[in-house]
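[1] what follows is a protein structure lacking sequence information:
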């Protein structure tokens, strides 16, 4: 009886959300930050070149979104590590290029577009880039390392060997 009382309670680890739940969370967190970014870029562009404004907002929003996605969208149960931040930065760089090219093309076609037109183009490009980012983050960055097996080693005690498993879609 005493040994039953002495055991520590096990804390359940959160289950990884399915693709639909992850996508809904991704849209809420990433889309929410994206909309705020959409307002921040033209406001900053009043004081600096548009491309620099887009870069500053992209860096700040990527850091924030990576943390939100690690904690809530993909339910890692912790904040993002350096690996996730760097990999997320790679996908964000692609998104930055997509939004930058879209707005640059807009300015070539229409030299003085209004803020509303600029917003529509920027948010449209951000939405398309965001869908690609979701796939990269879900299938690669936050996929995790499932299926680890511990095997004893004569020299170091225990070695953890990763076993490859396909990520659910």
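    Arrived safely, thanks for sending. Everything numeric in this text was worked out from a predicted model, so none of it was measured.
[2] from here on, just use CA atoms for contacts and neighbour counts.
    Fine.
[3] show me the contact partners of stretch 68-81.
    Residues from elsewhere that reach stretch 68-81 (C-alpha atoms under 8 Å, 6 or more residues apart in numbering): 13-17, 21-23, 25-26, 29-30, 66-67, 138, 142.
[4] this is the other structure I want to compare:
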């Protein structure tokens, strides 16, 4: 069994934002990789750019939302209704945003290749990711103004915040 990398307790208490940002960047990298791989696979299989982007978006949003809930913001309270709104808002935002990026790329580059489309979508996702982090940190997780439920780790896994790990 691999041991989890756990920051010292003083670090977690003094710099929780830094740790959340670092974890969010790692999860964001994973989500971007899942999005890019899914998009490229679908494009090379013959699906048009915008539908391939939407399918990749749904897959990567599901993966990254689950990973952020468990790893980035693990152990903090979550407002379930706000989490659902955030997921829906993320899908809607990226559906329009990524479609606009692909259409703009088509205006700038004659007949962009699937690899060029993938790079454009991955680069554009960084900007959207900053906004998503702020929404998740300040609106979905750790809210104190509403009844919340803690995010529980899966049975048999080590919670990243557990100092005994």
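    Ah, there it is. As the structure is a prediction and not an experimental result, all values here were calculated from the model.
[5] out of the contacts of stretch 68-81 of structure 1, which sit inside helices?
    The helices in this structure, assigned by DSSP state H, contain 21-23, 25-26, 29-30, 66-67 from the contacts of stretch 68-81 of structure 1.
[6] can I get those in JSON lines including distance to residue 129 of structure 1 and neighbour count?
    As requested, these are exported to JSON lines (distance: C-alpha to C-alpha, whole Å; neighbours: other C-alpha atoms under 10 Å):
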{"residue": "21", "distance to residue 129 of structure 1": "19", "neighbour count": "13"}
{"residue": "22", "distance to residue 129 of structure 1": "17", "neighbour count": "19"}
{"residue": "23", "distance to residue 129 of structure 1": "14", "neighbour count": "19"}
{"residue": "25", "distance to residue 129 of structure 1": "16", "neighbour count": "18"}
{"residue": "26", "distance to residue 129 of structure 1": "13", "neighbour count": "24"}
{"residue": "29", "distance to residue 129 of structure 1": "15", "neighbour count": "19"}
{"residue": "30", "distance to residue 129 of structure 1": "11", "neighbour count": "25"}
{"residue": "66", "distance to residue 129 of structure 1": "15", "neighbour count": "26"}
{"residue": "67", "distance to residue 129 of structure 1": "19", "neighbour count": "18"}
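[7] closest to residue 114 of structure 1 among those?
    For residue 114 of structure 1, the closest of these turns out to be residue 30, at 25.2 Å, with distances computed as C-alpha to C-alpha.
[8] roughly how far apart are the aligned partner of the closest one in structure 2 and residue 133 of structure 2?
    Structural alignment (TM-score structural alignment) places residue 30 of structure 1 against residue 28 in structure 2. For residue 28 of structure 2, the distance to residue 133 of structure 2 (C-alpha to C-alpha, to the nearest Å) stands at 10 Å.
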